[in-house]
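> test case, fold it:
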Amino acid sequence: MANKRVLITGGAGFLGSHLCDRFISEGFHVIAMDNLLTGSLDNIEHLMPLSRFEYYNNDVSNYVHLSGDLDYILHFASPASPIDYLKMPIQTLKVGALGTHNLLGLALSKNARILVASTSEVYGDPLVHPQNEDYWGNVNPVGPRGVYDEAKRFLESITMAYHTYHKLETRIVRIFNTYGPRMRLNDGRVLPAFIGQALRGEDLTVFGDGSQTRSFCYVDDLVEGIFRLLMSDYPNPVNIGNPDEITIKEFGEEIIKLTGTSQKLIYKDLPVDDPKQRKPNIDRAREILGWEPKYSRAEGLKPTYEFFKKKIKGE
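Model prediction:
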């Protein structure tokens, strides 16, 4: 893949920075773009000295200009945690709509293949379990989470329109809960929230009765799935996630055990439209990409916990 150029938007974010690492290791010339709304230069600092790495501070919702050839685009720019998109609803909608439109236009002008990051949130609070790619979802477009859910549904729709109308090479990944080093401690997602509380000696906050489920995928597994999807010839959405489902209550107890603390779980009201069940059906990824997750939760939590321990010490 030497001399192949890839643009990764949201490149200074949690997932974006891990993708930068992967594409550098595969021999690509990597261009990371991020306006640092939720990303951090700390995540890509180690790549800055490399001649095959460039970083641009830019908001893709406004415009995107790049000179020279471009082979691939991965569009990962977007607030992705409830705390972020509830605080920045307009920016979230704009990057899903205008940002995606700008990047599809760039892909068309450069004759580049583009992969866009969608989410399991397109399924809303699902009435089908586990969720497969043919399920259309149960989404409230005017609820508080609608700004994220609908931004991603539009992202999928316009991407597919460019594929069918312009014959553009497009790929759509639907990402389920992912975790690993470089997550932000206070981004409102359950895993960093639990680990952060445990490390600070606070009780762990469970919303609702803790019976709602999530399925956590380690970041290295996710990156492998995304890489395979980009290199495949499959244009329809593909779920990438770990089907190992756990209740939030059980997960809280797992974190207490992992951190060796004596805290307990405390319960608060469930937020509006919070999904009760989340588990990917990954048959399509298995069949088309030959992909399935390799890391167990215990294996993935170890480096994640070490990362957060250092972060808390730094605080």
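
> going forward, measure contacts and count neighbours with C-alpha atoms only.
Noted.

> mind listing what the residue lying farthest from the centre of the chain touches?
Counting by CA atoms, centre = their mean, the extreme residue of the chain relative to its mean C-alpha position is Ser262, 31.5 Å from that point. By CA atoms under 8 Å, 6 or more residues apart in numbering, the residues touching Ser262 are Ile256.

> from Val128, how far off is it?
Relative to Val128, Ser262 is positioned 37 Å away (CA to CA, to the nearest Å).

> against Val30, how distant is the residue farthest from the centre of the chain?
45 Å.

> for Ile240, same thing?
From Ile240 to Val30 the distance is 23 Å (CA to CA).

> the two: which is more packed in?
Ile240 (32 against 28; other CA atoms under 10 Å).

> what's in contact with stretch 289-305?
179-181, 195, 216-218, 221-222, 224-225, 228-229, 232, 241-242, 282, 285-286.

> er, stretch 66-73 actually
In contact with stretch 66-73 (CA under 8 Å, 6+ apart) are residues 4-9, 103, 107, 110-115.

> by neighbours, which of those residues wins?
Greatest neighbour count in the contacts of stretch 66-73, by other CA under 10 Å, goes to Thr9: 29 neighbours.

> ok, that one - contacts?
Contacts of Thr9 by CA under 8 Å, 6+ apart are Gly16, Ala32, Met33, Asp34, Val60, Ile73, Leu74, His75, Phe76, Ala77.

> list the buried ones in the host helix or strand of the first one?
To tie it back to what came earlier, the one meant is Gly16. Element membership for Gly16 (DSSP states H and E) is helix 14-25. Applying a neighbour-count criterion of 16 or more other CA atoms under 10 Å, one finds Phe14, Leu15, Gly16, Ser17, His18, Leu19, Cys20, Asp21, Arg22, Phe23, Ile24 buried in helix 14-25.

> who are the packing partners of it?
Packing contacts for helix 14-25, counted by 3 or more CA pairs under 8 Å, 6 or more residues apart in numbering; DSSP states H and E, involve strand 5-9, strand 29-34, helix 219-231.

> that one versus strand 29-34: what angle between them?
170 degrees (axes from the mean of the first three to the mean of the last three CA atoms, to 10 degrees).

> run this one through as well so I can compare:
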Amino acid sequence: MKKVLITGASGFLGSHLCERFLKEGYRVIGMDNFITGDSKNISHLFNNPSFEFIEHDVSEFIKVDCDLDYILHFASPASPIDYLKIPIQTLKVGSLGTHNLLGLAKAKGARMLIASTSEVYGDPLVHPQTEDYYGNVNTIGPRGVYDEAKRFQESITMAYHRFHGLETRIVRIFNTYGPRMRLNDGRVIPAFMGQALRGEDLTVFGDGSQTRSFCYVDDQVEGIYRLLLSDYVEPVNIGNPHEITIKDFAEEIIKLTGTNQKIIYKDLPVNDPLQRQPDISLAKKILNWEPHIGRAEGMKKTFEYFQGLSNDELYKSEHKDFKNHIKK
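Here you go, the predicted model:
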């Protein structure tokens, strides 16, 4: 059995990747320190003999005793609430964590895929965003801790590829959604879903004309899987190019949930991107990949997941407490 290490295994995307690789016949080693993940996302895997879990912070030295064929680095806070609350940890997992894992990949002779993000494009001046666009990022703004962590992650990964000949892959992930997203984590879909299910008005920042392009998790995982097994070493956008304004999306949520809330408007956060749409021409060409699950189908599945949450989860006003994880 080929062996794959997946960091951020208890997170939204990480847990789905664990399932996919187990389904494909791999031995999966999940790693996480639960700073933003949740053990319940992978608890159903603990009795699988092909799954092993290691609780560990990848920003610290990493030791894995067995051989590894692949490493997927998905450990990182991914929502604004998270990375604004724990900015140093966000920078460390993107820099020290990536460095540690690249060293591990080199020692094991493993191929490594890193999870980059559309946020490397910042508030883009090119639309849609192509992989050869260098971005428009405020390095010292509040979002810079996430954006620059991911940009550095790409740089050091390519350096290891060029200098050490390491097999590397880089996926630039655009807004992804589906079951196991954390309610109230500050991202658009769980924020809207939580408000709708609690009977609250939906909060739109700015005038709602800013756009996003949402990709269902199954499509995202398929793209990541194909990229890992491809021969392409430079960044690849994986996302759904169907673009929608936030205002129109809020209206879709109200219709989907059958509620009658109003939309209220608040000031746009600093450096919040006004446009987000992937150009996926490269993914179509080299991976023969494009998304197949439309927003109506994907949102229906996601809404059913959120409907199944407990009242404690639905009405929890405070976000995850990080104090026990923060190091001085």
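
> TM-score for the pair, please.
The TM-score (TM-score structural alignment, normalised by the length of structure 1) is 0.99; 313 aligned residues with a CA RMSD of 0.6 Å.

> where along the stretch 1-150 of structure 1 do the helices fall?
Along the stretch 1-150 of structure 1, counting by DSSP state H, counting those that start in this stretch, helices occupy 14-25, 82-87, 89-94, 100-110, 146-166.

> mean shift of the first one relative to structure 2?
Overlaying structure 2 shows helix 14-25 of structure 1 at a mean distance of 0.2 Å from the equivalent residues (mean CA distance after the TM-score superposition for structure 1).

> tell me what angle that helix forms with strand 5-9.
Angle, helix 14-25 of structure 1 to strand 5-9, by the same axes, to 10 degrees: 170 degrees.

> now do helix 14-25 of structure 1: which range of structure 2 does it align onto?
Aligned by TM-score structural alignment, helix 14-25 of structure 1 falls on residues 12-23 of structure 2.

> where exactly do the strands run in structure 1?
Assigned by DSSP state E, structure 1 shows strands spanning 5-9, 29-34, 53-57, 72-75, 113-119, 170-175, 178-179, 204-207, 213-215, 217-218, 238-240, 245-247, 265-268.

> using TSV, please lay out those together with distance to Gly137 of structure 1.
Output for these, formatted as TSV (distance: least, CA to CA, whole Å):
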stretch	distance to Gly137 of structure 1
strand 5-9	27
strand 29-34	30
strand 53-57	35
strand 72-75	22
strand 113-119	12
strand 170-175	13
strand 178-179	20
strand 204-207	23
strand 213-215	17
strand 217-218	21
strand 238-240	14
strand 245-247	19
strand 265-268	26
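
> picking that back up, pick the most buried one from the helices of the stretch 1-150 of structure 1.
helix 14-25 (a mean of 22; mean count of other CA atoms under 10 Å).

> residues making contact with that helix?
6, 8-11, 29-30, 32, 39, 43-44, 47, 52-53, 76, 181-184, 219-220, 223.

> quick one: it to chain centroid distance?
For helix 14-25 of structure 1, the separation from the chain centroid amounts to 12 Å (computed by CA atoms, centre = their mean, to the nearest Å).

> next: stretch 240-248 of structure 1.
With CA atoms, centre = their mean, you get 15 Å for stretch 240-248 of structure 1.

> start and end residues in structure 2 for that stretch, please.
By TM-score structural alignment, stretch 240-248 of structure 1 lines up with residues 238-246 in structure 2.

> repeat that for stretch 267-280 of structure 1.
The aligned range for stretch 267-280 of structure 1 is 265-278, by TM-score structural alignment.

> which residues are in contact with that stretch?
For stretch 265-278 of structure 2, using CA under 8 Å, 6+ apart, the contacting residues are 118, 122-124, 127-130, 138, 141-143, 174, 203-213, 237-243.

> 6 Å - rerun?
If you take CA atoms under 6 Å, 6 or more residues apart in numbering as the criterion, stretch 265-278 of structure 2 is touched by Asp123, Pro128, Gln129, Thr203, Val204, Phe205, Gly206, Gln210, Thr211, Arg212, Ser213, Pro241.

> distance between the ends of that stretch?
Stretch 265-278 of structure 2: ends 26 Å apart by CA to CA.

> for it, buried residues please.
By neighbour count on 16+ other CA under 10 Å, the buried set for stretch 265-278 of structure 2 is Asp272, Pro273, Leu274, Gln275, Arg276, Gln277, Pro278.

> now the equivalent of Gln210 of structure 2 over in structure 1: how far from Pro271 of structure 1?
Using TM-score structural alignment as the criterion, the counterpart of Gln210 of structure 2 in structure 1 is Gln212. Per CA to CA, Gln212 of structure 1 is found 12 Å from Pro271 of structure 1.

> also Cys217 of structure 1?
Cys217 of structure 1 is 23 Å from Pro271 of structure 1, by CA to CA.

> and for Tyr295 of structure 1?
For Tyr295 of structure 1, the distance to Pro271 of structure 1 - CA to CA - is 30 Å.
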